[in-house]
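# Predicted structure and sequence below. I'll ask about it afterward.
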Amino acid sequence: MTISVSVRQVVGPQDAARRDTQGLRDGFVIEALFRPGEINLTYSHLDRMVVGGIAPLSEALVIDRVPETGTEQFLERREAAIVNIGGSGTISVGGKDHTLGFQEAIYIGMGEGPLAFSSRNPAEPALFYFLSAPAHRVCPTVHITREMAKKVVLGSAEESNARTINQYVHPDVCESCQLLVGLTMFEPGSVWNTMPAHVHDRRMEVYLYFGMQEATRIFHFMGEPGETRHVVLKNHEAVLSPGWSIHSGAGTGRYAFIWAMAGDNMSFTDMDKVPMDALR
């Protein structure tokens, strides 16, 4: 079995401002995340975050040693969080099986050893969205349902951004070293996410957009507030966001997204809001 790993180096705001569309995509967008029967990982130098898609079919897929981390086992000095956005599937952690349904998650602590991923029905495979960051202590492994998630309601229908943030990996739900992970759902007719925009120089973030029709697109905005750019994303595409960049978007139809952060602290509200008149 082969694990595909793509390495993304850090880029600065001046570099990003000079890039054309393909250059922005090469640096920040993760395409073809879920490949049937494969493990597909992207190792980002932004806080050493690993972003992956795992889509098992009839055979289990295993993450054990990934040479890019320089350790004997992937989780030797790392923690991980996984959200299933496909059919029912099972993750084996330390010899214990955890079955994840649609939009259920699991946090996995440092040092848990190999991870095995399987789908209950290969005709309706699980789609495991995988996130990992360096860790400095062991935290308990926790299976997280949507009912367990901390819910934060934001926005309004009048501003086209009425949404509920389901905080999965969060200090009020489970312990972690630096990972914060959640899932944002929108009310019908609301299309804007993370607007008004913000930045948080102390943490990086990554968005995965999903739950979209084939023709639906997200116009995702990025860049420094005074030098914004955008990329157009389709279903199951992810985008990396450095601490200096805004991260906001609008969809042409219904969508949801999973956000994940890693960095200096665990405060979800640690952000620097950007006034609308500062955007260019």
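Now that the structure is in, tell me what you want to look at.
# contacts, neighbours, all on C-alpha from now
OK.
# isn't Thr42 right up against Ile3?
No: distance between Thr42 and Ile3: 10.5 Å, which falls outside the contact criterion (Cα atoms under 8 Å).
# Those two: which is more packed in?
Here Thr42 and Ile3 are set side by side on neighbour count (other Cα atoms under 10 Å), and the busier one is Thr42, at 19 against 16.
# where's that one, which helix or strand?
Taking DSSP states H and E as the definition, one finds Thr42 inside strand 39-44.
# ok, and here's another one to check against it:
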Amino acid sequence: MEIRYATNPEQTKTYDTEKLRDEYLIERLFVPGELKMVYSHVDRYIIGGVIPKGNTLQLEAGKKEIGADYFLERREIGIINVGSAGVVTVDGQEYVLETKDCLYVGLGNEEVTFTSEDANSPARFYFISVPAHKQYETVKLSISEATPTHLGDISGSNERTIYKYIHPDGIQSSQLVMGMTLLKPNNMWNTMPCHTHERRSEVYFYFDMPEDGTVFHFMGQPNETRHLVVRNEQAVISPSWSIHSGVGTNNYTFIWAMAGENQSFNDMDMIEMKELK
């Protein structure tokens, strides 16, 4: 498990491109036949990717990193499949996830495993785990069952559909909030005008991008912005003090996840365009 420590905005002002990427960008989460994880001290996220390829992979605790006997002893997890069909088994109960389906697994479940239905076309499970203080039931929500919210317009190049999976009015959780945004063809901007939320951090995971596609993800304080060049199936850790917005060379999809002081989706500090530097 890779460890990332938290940083502050004064440090970030001094970073060159390589250092900025080392701190905030997760370049490779998916390796065939492996389960990869990054532990961030920003709200203690564990960000992971799983490709079972003819094998079964188990979610295991890092004794040194989380000091637990099993992974979900004091944690909860949200899982979204971004590949072909696969199965997540939770303490003996199987859940089949098609592409873009979501599974929430609560605190106290001891054994979580991942398999693909077809090793030649494997599942690609993306997950976010955060500490939990209360147990909630395990719930699967397929994209066909989720309620879409349509926002934006073509004139702003941000026509998009948002699916909220884990949130106060959907799948219940201790503190995790998680969903997915799909940009329509010929639309490239997300979360602009931008915002911060000092009470919560966020992780963005970009996918459904062509091989030569790129997203320029903007971060930093509103008056001291930076950018990260992001490619398919890469993730960005966004601290509470940072904006989080992006524009792509093509339309794309991204999974967002939040944790921190509250679960209110609308708890945002909006930034006027004229304030950006």
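Everything's here; your move. None of the values given here were measured: they were computed from a predicted structure.
# where does the TM-score land?
The pair, once superposed, lands on a TM-score of 0.98 when counted by TM-score structural alignment, normalised by the length of the second structure; 276 aligned residues with a Cα RMSD of 0.8 Å.
# before we move on, the earlier item: which part of the second structure matches the strand holding Thr42 of the first structure?
Structural correspondence for strand 39-44 of the first structure: residues 35-40 of the second structure, per TM-score structural alignment.
# Following superposition onto the first structure, what is the mean distance for the matching stretch?
Here the mean offset of stretch 35-40 of the second structure against the first structure after fitting is 0.4 Å, by mean Cα distance after the TM-score superposition for the first structure.
# residues making contact with that stretch?
Applying Cα atoms under 8 Å, 6 or more residues apart in numbering, the external contacts of stretch 35-40 of the second structure come out as 1-6, 29-30, 45-52, 57, 59, 65.
# how about 10 Å then?
1-6, 23-24, 26, 28-30, 45-52, 57-60, 62, 65-66, 114, 125-130, 237 (Cα atoms under 10 Å, 6 or more residues apart in numbering).
# all helices of the stretch 1-150 of the second structure, in order?
Ranges of helices in the stretch 1-150 of the second structure, per DSSP state H, counting those that start in this stretch, are 9-12, 17-24, 63-66.
# what does the longest one correspond to over in the first structure?
The counterpart of helix 17-24 of the second structure in the first structure, using TM-score structural alignment, spans residues 21-28.
# Go through that stretch and flag the buried ones.
Buried residues in stretch 21-28 of the first structure, counted by 16 or more other Cα atoms under 10 Å: Leu24, Arg25, Gly27, Phe28.
# Nearest to Gly86 of the first structure among the residues you listed?
Phe28 (24.1 Å; Cα to Cα).
# which one of the buried residues of stretch 21-28 of the first structure is nearest Gln213 of the first structure?
Arg25 (21.3 Å).
# roughly how far apart are the equivalent of Thr69 of the first structure over in the second structure and Tyr45 of the second structure?
The alignment partner of Thr69 of the first structure in the second structure, by TM-score structural alignment, is Ile66. According to Cα to Cα, to the nearest Å, Ile66 of the second structure stands 11 Å off from Tyr45 of the second structure.
# cool, Ile26 of the second structure as well?
13 Å.
# Please enumerate the shared neighbours of the two.
Met37, Val38, Ile237.
# Tell me where the stretch 1-150 of the first structure has strands.
In the stretch 1-150 of the first structure, the segments counted as strands under DSSP state E, counting those that start in this stretch are 3-8, 29-30, 39-44, 50-54, 61-63, 78-84, 89-93, 96-100, 105-108, 115-119, 128-134, 142-144, 150-154.
# tell me what the fourth one is packed against?
Judged by 3 or more Cα pairs under 10 Å, 6 or more residues apart in numbering; DSSP states H and E, the packing partners of strand 50-54 of the first structure are strand 3-8, strand 39-44, strand 61-63, strand 78-84, strand 128-134, strand 237-241.
# I'd like those laid out as TSV, including distance to Ile106 of the first structure.
TSV is the format used below for those (distance: least, Cα to Cα, whole Å):
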stretch	distance to Ile106 of the first structure
strand 3-8	21
strand 39-44	17
strand 61-63	15
strand 78-84	5
strand 128-134	10
strand 237-241	19
